[in-house]
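K.L.:
coords please:
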Amino acid sequence: MRITLLFGCCLFLTGLFQNKALVIDQTEIIVKGRTTIGSFECSYESQDKRDTLLFDLDSSEFSTLDFNIPISDFGCGNFLLNRDFMKTLKADVFPNCLVSVSKLRRGPNKLYGDIYLQMAGKDHLLKEVAFHHLNDKFQGILNLSMEELGLNASSRLGGLVKIEESIDLTINLYL
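P.N.:
Next up, the predicted model:
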């Protein structure tokens, strides 16, 4: 029985990388960072948008998975962190953030794609981002700096609490 189950899982995973399309049931964007007093995590989750992302196409046409995210939809755990997050991303001037995943290509046990970010009035293109296959999702993790994103790593409480320069952006594509 165990051998049959193991064989079935191998066939499933092999078939997953032979397909030229991924059906995305749910998406999640997570921003993680550290401050002088601890860490923070702000996330956005979309369950209402189901999409199909094509990859390895022979032509120059690639499908793109776009997330147009209202900054106010990110949750950071409490209203103070939510407010600081919105202020850092300049939500009063730029109320939306755009994340696009495109040009997916296969690699050994992972996919590679380009990520286009538009946040706080700045455009960023990140090429060849790896999306690792983990159980029911593909996950891409980007280590970015506040300066690279054009964001001010502001301080709070008269300079006692400061945001560290490095942040992690995680993109989860649930199958």
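K.L.:
okay, CA-based contacts and neighbour counts for the rest of this
P.N.:
Will do.
K.L.:
which residue ranges of the chain form strands?
P.N.:
21-24, 26-35, 38-46, 51-54, 64-70, 96-107, 110-119, 122-134, 137-145, 155-156, 161-174 (DSSP state E).
K.L.:
residues in contact with the shortest one: which ones?
P.N.:
The reference is to strand 155-156. The contact list for strand 155-156 (C-alpha atoms under 8 Å, 6 or more residues apart in numbering) reads 161-163.
K.L.:
and Asp84, what does it touch?
P.N.:
Here Asp84 is in contact with no residue (C-alpha under 8 Å, 6+ apart).
K.L.:
now it: how far from Ala130?
P.N.:
Going from Asp84 to Ala130 by C-alpha to C-alpha, to the nearest Å gives 30 Å.
K.L.:
and for Phe85?
P.N.:
Distance from Phe85 to Ala130, by C-alpha to C-alpha: 26 Å.
K.L.:
what of Gly158?
P.N.:
In terms of C-alpha to C-alpha, Gly158 sits 39 Å off from Ala130.
K.L.:
please say which of the two ends up with more neighbours.
P.N.:
Ala130 (20 against 7; other C-alpha atoms under 10 Å).
K.L.:
here is a second sequence; please produce its structure as well for comparison:
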Amino acid sequence: MKLLYLLFGFMTLLANAQENFVKINGSTNVNKFQCVNNKFKNDGGVYTFSEKNLPNIVLKVADFDCGNRMMTKDFQKILNAEKYPNMTIKFINFIKNQDGFNALVEVKMMNQSKRYNIEFDIENNKLIGRKNVKFSDFNITPPKKMGGMIVVKDDLDLIFSLATKI
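P.N.:
Next up, the predicted model:
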């Protein structure tokens, strides 16, 4: 019986270690927000990065959760989820350097594409990357609420975590 518990614990730990997510952190003049999509998976369980096999990740905008039903609905409305249901993250190149990895990544949403150079590190078999982006990069005007009393800032922090074997 103890072996069964150990096996279950190990499988749970392994499943948690391979969780993938994309977080978008932002702020308003009143507070901060975080919207997370962790409902995507690679068919093989982990992402591989080689010259011939770079990931192309398709995220459903409806799968982002901002921790608050109204905020999630507003976020999906800002990204026009009904007309543009997917956001795509495509790795164009991926290079190992002294400190970690550099990648050229194309982010596409609402029929707008923008390329970013992003530095990645490996932590617990996860490839972690972070990039500051803006709503305006994608021709999105940051929203205002309550007659302009609450203003969403243009700056966003995009964070990737991908289970990987490198």
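K.L.:
that older thread, now the buried members of the contacts of strand 155-156 of the first structure.
P.N.:
Buried subset of the contacts of strand 155-156 of the first structure (neighbour count, 16 or more other C-alpha atoms under 10 Å): 162-163.
K.L.:
for the contacts of strand 155-156 of the first structure, which one is nearest Gly107 of the first structure?
P.N.:
Among these, Ile163 lies closest to Gly107 of the first structure (C-alpha to C-alpha), at 35.4 Å.
K.L.:
so how far is the strand or helix carrying Leu7 of the second structure off the chain centroid?
P.N.:
Applying DSSP states H and E as the criterion places Leu7 of the second structure in helix 2-17. Offset of helix 2-17 of the second structure from its chain centre (C-alpha atoms, centre = their mean, to the nearest Å): 26 Å.
K.L.:
try stretch 94-114 of the second structure
P.N.:
The answer for stretch 94-114 of the second structure is 12 Å, by C-alpha atoms, centre = their mean.
K.L.:
so what's the equivalent of Phe101 of the second structure over in the first structure up against?
P.N.:
Aligned by TM-score structural alignment, Phe101 of the second structure pairs with Leu111 of the first structure. Contact partners of Leu111 of the first structure, counting by C-alpha under 8 Å, 6+ apart, are 104-105, 130-133.
K.L.:
a markdown table please, covering the strands of the first structure and showing distance to Asn78 of the first structure.
P.N.:
Compiled in a markdown table, the strands of the first structure are given as follows (distance: least, C-alpha to C-alpha, whole Å):
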| stretch | distance to Asn78 of the first structure |
| --- | --- |
| strand 21-24 | 29 |
| strand 26-35 | 15 |
| strand 38-46 | 10 |
| strand 51-54 | 31 |
| strand 64-70 | 17 |
| strand 96-107 | 20 |
| strand 110-119 | 22 |
| strand 122-134 | 27 |
| strand 137-145 | 24 |
| strand 155-156 | 16 |
| strand 161-174 | 16 |
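K.L.:
tell me, what residue is most central in the second structure?
P.N.:
The residue lying closest to the centre of the second structure (C-alpha atoms, centre = their mean) is Val22, at 1.8 Å.
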